[in-house]
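Visitor: Sequence plus the predicted model coming up.
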Amino acid sequence: MSTDTLAAAAVRGRWAIAAIFFVNGFVTGSWAPQIPVFLHRLEITETTLGLLILLFGAGAVSAMVWAGHLIPRYGSRAVTSLFAISCCFGLLLVALAPNVWTAAIAMYVFGGTIGATDVSMNANAVTVEKKLGRAIMSSSHGFWSLGGFVGGGLGGIAIQAWGHLAHAAIVSVVATVIVAAAIGKIVTDLPVADEHRKFVLPRTPGVYIIGLMALLCMNSEGAVLDWGALYLRQELGTDIATAGFAFGAFAGAMALMRFLGDGVRNRFGAVAAFRTSALVAAAGMLVAGLAPWPWLVIAAFAVSGLGIANMVPILFSAAGNQAGTSPGAGMSVVTTMGYSGILLAPSVIGFVGERTGFAPIFVAISGLMLAVMLASGMTGTADQPARGAAPLQPS
């Protein structure tokens, strides 16, 4: 196969995996407007809903480990294709559940399809980076954020117009069409050494350090998602409409910066980009915790979103390029540890915030971002595909 053909295939693969990121975010975001209907339809309390959402997280984390086992054996292309198709129907499965017990099973399966797709698509993005010889991870996560924005933004309108079941069916159809168009163009993995084909927990300490860094970064995302609006409402006395801008400003800034992040990383390198991002995130969280005015807090959350946006994508690239560890194994460990932060953080932050208020929480998160910055040298391996591999250029 000629260099021109290989290069063209890599470019097509880059946009194919971007489409999978979009679908994963779109289906996940479409779940958010379903939650009030879900609560009313099953006649459950908020406590029961919390337990069902916990099952979603448990399904995601367990499936991430399973995906890490499958990727070295079958390649991220095959695993991504399988789970991307299955995740198209997860929301519909939940929408069809007639009672709390079937909903519990549906939520676990739904979380599993989302989590397994997440690990495999990130592993494939690492492969694309190696084939292209440049970073694409941040913009790939940008497509995830864009999908979440579209799914969450349009979902409520669709549910109001046609009902929750029709909405879930539409989501499944749209997602399936996009996945069907993309999977044939997903790139094939680079050869994996025989000794790495069998999934084992990595013995390289760096993988777990990167995983801890991802946990702290994603914990920060979860803090704004779950508690930002409540902080504005209860402690700064703003109205509900204004409080809703807490995560909106954060997510919007994050999506924008993720589309710009690959260019920044390609120009300045992963370590410098990560270090600067951590400083920006820390500054935003500190101001959010100390500011006396709601709109200043909202602006601070947006600044923090600009910083946090590219930290996790850089960490994922670094995890997929650890020496002596297959991309699937490294990605599985770091993704699982990172998402554990989102899974466990809400209850811990709620318990502490109930007693201290949320302002000290955001100040403390600022300190955690500075601690993560001190370990920024661990992200140097993220540059290996961009600077250590020969990109495919048309001859």
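Guide: Ah, there it is. Remember, it's a predicted structure, so these values are computed and weren't measured experimentally.

Visitor: CA atoms for contacts and neighbours, from now on please.
Guide: Will do.

Visitor: which is the next helix or strand following the helix or strand hosting Gly151?
Guide: Secondary structure from DSSP states H and E places Gly151 in helix 137-162. Proceeding N to C from helix 137-162, the next assigned helix or strand is helix 164-182, under DSSP H and E.

Visitor: next one: that following helix to chain centre, how far?
Guide: 20 Å (C-alpha atoms, centre = their mean, to the nearest Å).

Visitor: cool, and stretch 123-132?
Guide: 17 Å.

Visitor: List of residues touching it?
Guide: The contact list for stretch 123-132, computed with C-alpha atoms under 8 Å, 6 or more residues apart in numbering, reads 7, 10-11, 13-14, 17, 76-77, 80, 135-137, 140, 187-190, 317, 320-321, 327-328, 331, 384-386, 389-392.

Visitor: Just the buried subset of those residues, written out for PyMOL, thanks.
Guide: Buried members of the contacts of stretch 123-132, defined by 16 or more other C-alpha atoms under 10 Å, are picked up in PyMOL with:
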select buried, resi 7+10+11+13+14+17+76+77+80+135+136+137+140+187+188+189+317+320+321+327+328+331+384+385+386+391+392
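
Visitor: Pull out the buried positions in the helix or strand hosting Gly68.
Guide: Using DSSP H and E, Gly68 sits in helix 46-74. Using 16+ other C-alpha under 10 Å as the test for burial, helix 46-74 gives 49, 52-73.

Visitor: how deep is the closest residue to Arg12 other than its chain neighbours tucked in, by neighbour count?
Guide: Of all residues not flanking Arg12 in the chain, Lys185 sits nearest, at 6.0 Å (C-alpha to C-alpha, 6 or more residues apart in numbering). Using other C-alpha atoms under 10 Å, Lys185 has 18 neighbouring residues.

Visitor: Use this one as the comparison:
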Amino acid sequence: MRARTGISLFFFTNGLMMAGLLPRYPEIKASFDLSNTAFGLMVAISPLAAMLASALPAPLIRRFGAQAVSLGGTIVMALAVSLAGFAPVFAVFAIAIAIAGFTDSIVDAAQNVHGVIVEDAYRRTIINSLHALWSLGATLGGLVGAIAAGMHIPLGLHLSGVAAFTVVLAALATWLGRLPVNAAAETPVDAPTPPTKLPAGAWSVILPLAVLAIAGSLVEDIAFNWSAVYLVQNLGATAGVAGFGYTIMLGSQFVGRLLGDPATDRWGRVAVIKTGGVLIAVGGILVVTAPGLISVMVGYALAGFGCATVIPAAYAAAGRLPGLPEGTGITLVSWLLRIGFLACSPIIGAVSDLTNLRVSLCLLIVAGIAVFALAPVVRGRRQATTTA
């Protein structure tokens, strides 16, 4: 139970870390005088840097252990986010978010490897609850960011304060999450290893899981990078109000992830993911067609709730692929997922400059359809006998 508390708290800190930056994107965009295309490229810096780090989690985790890697990475992220808050010019800001994204990729892989092993030891589904704590942290971080924007608190002061608090929580999470010395998560051979040769047919399973995760992450990407900008540009919301769009999406995701574990145990992952795909598509339709603020917020909520279990399910399935060392499937899916993050925002920015942001957010509808269609790929051996 203590290990579950520790890894849950670590997911919370990872969600909290950078979330405060996101509701303040409209003012950052304005302060650096960025077009939608330039802004889309700016927010792609972090996932690009994350891709460059894709080979590092394996040796680091083997050498130092998953929790030590997560804590060290969190400290580096805190310093980078604080630097972004005080950046005097765009070049400094870009370097800071690149460092943060690079390190986040390492922390993400480490905490998910540890989370899957704790779930196996716990002998019941907890992966959605772990990701729910990430959503809760991101929701709280976004709420604080929205309030800070509304109160015109300087960006550097706001971000450095959140970063310091997060490091303290991460240290506590590391202490709580310690496993017995003979536990699998602390054994170096169980850390993710860069595969030199995958079993036959492995890519035919990994690639659909990655595409499913990318479709689910597109909702998160829009929440992170475009929800506030959309409310400001298309609906004339103030910076303080616009920040709540992100909070609503991630808050709904948090609720969906809390409900995801019992729903998965009762109806199976496939049925839950299919339902989520429908909700994402309906939410997307509301976002791009509804004329008023409340309707758009309802659309954000539906999309956030619908995507709740998509990435956890993809990671859980990837972490249990037969014939692969523990964590290798997660590492590969996580790396491919970063490619999706890298492409998404530049595409949205370029399409919105050619047309408008409302048109580009139709990608939410496409994502919902893709999630529904790809849901069967998360069916594990246990689901294969219980889920149609």
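Guide: Received, thanks. All values reported here derive from a predicted model rather than from experimental measurement.

Visitor: Can you give me the TM-score here?
Guide: Remark: TM-score between the superposed chains equals 0.81 [TM-score structural alignment, normalised by the length of structure 2]; 372 aligned residues with a C-alpha RMSD of 3.4 Å.

Visitor: quick revisit: output the contacting helices and strands for the helix holding Gly151 of structure 1.
Guide: helix 3-31, helix 100-132, helix 164-182, helix 245-268, helix 311-319 (3 or more C-alpha pairs under 8 Å, 6 or more residues apart in numbering; DSSP states H and E).

Visitor: average gap between the shortest one and structure 2?
Guide: Pointing back at helix 311-319 of structure 1 there. Its matched residues in structure 2 lie on average 1.1 Å from helix 311-319 of structure 1 after superposition (mean C-alpha distance after the TM-score superposition for structure 1).

Visitor: What's the separation between Gly211 of structure 1 and Pro202 of structure 1?
Guide: 12 Å (C-alpha to C-alpha, to the nearest Å).

Visitor: Nearest residue to Ala301 of structure 2 in space, please, no chain neighbours.
Guide: With C-alpha to C-alpha, 6+ apart, the residue lying closest to Ala301 of structure 2 is Met249, at 5.0 Å.

Visitor: what residues are up against the one you found?
Guide: 223, 300-305.

Visitor: residues in contact with stretch 86-106 of structure 2?
Guide: So stretch 86-106 of structure 2 is in contact with 32, 42, 45-54, 56-57, 69-70, 73-74, 76-78, 80-81, 83-85, 155-156, going by C-alpha under 8 Å, 6+ apart.

Visitor: swap that for stretch 312-326 of structure 1, please
Guide: 72, 122-123, 126, 137-138, 141, 192, 196-197, 202, 204, 206-207, 210-211, 213-214, 217-218, 270, 274, 327-328, 330-331, 334-335, 378-385.

Visitor: Could you rerun that using 7 Å?
Guide: 72, 123, 126, 137-138, 141, 196, 202, 207, 210, 214, 217, 270, 327, 330-331, 334, 379-382, 384 (C-alpha atoms under 7 Å, 6 or more residues apart in numbering).

Visitor: Which positions within it qualify as buried?
Guide: Quick answer for stretch 312-326 of structure 1 (16+ other C-alpha under 10 Å): 312-322, 325-326.

Visitor: Nearest to Asn24 of structure 1 among these?
Guide: Asn24 of structure 1 lies nearest to Pro313 out of these, by C-alpha to C-alpha, at 15.4 Å.

Visitor: okay, the angle between the helix holding Gly151 of structure 1 and helix 164-182?
Guide: 150 degrees (axes from the mean of the first three to the mean of the last three C-alpha atoms, to 10 degrees).

Visitor: What's the separation between the aligned partner of Ile95 of structure 2 in structure 1 and Asn99 of structure 1?
Guide: Using TM-score structural alignment, the partner of Ile95 of structure 2 in structure 1 is Ile105. The gap separating Ile105 of structure 1 from Asn99 of structure 1 is 10 Å, by C-alpha to C-alpha.

Visitor: Of these two, which one has the most company?
Guide: Between Ile105 of structure 1 and Asn99, Ile105 has the larger neighbour count (other C-alpha under 10 Å), namely 17 against 12.

Visitor: mind checking how far the more buried one is from Ala63 of structure 1?
Guide: For Ile105 of structure 1, the distance to Ala63 of structure 1 - C-alpha to C-alpha - is 14 Å.

Visitor: same thing with His167 of structure 1?
Guide: 26 Å.

Visitor: One more: Thr381 of structure 1?
Guide: 26 Å.

Visitor: ok, the residue nearest to Arg12 of structure 1 touching Gly13?
Guide: Yes: Lys185 of structure 1 lies in contact with Gly13 (C-alpha atoms under 7 Å); the separation is 5.3 Å.

Visitor: any idea what Phe143 of structure 1 aligns with in structure 2?
Guide: So, by TM-score structural alignment, Phe143 of structure 1 is matched to Leu133.

Visitor: now do Lys130 of structure 1
Guide: Aligned partner of Lys130 of structure 1 by TM-score structural alignment: Asp120.

Visitor: Any idea how many residues pack against that match?
Guide: Other residues close to Asp120 of structure 2 by other C-alpha under 10 Å number 12.

Visitor: so what corresponds to Leu324 of structure 2 in structure 1?
Guide: By TM-score structural alignment, Leu324 of structure 2 lines up with Thr325.

Visitor: now that match, what's its secondary structure?
Guide: At Thr325 of structure 1 the chain is in coil, as set by DSSP: H, G, I helix; E, B strand; the rest coil.
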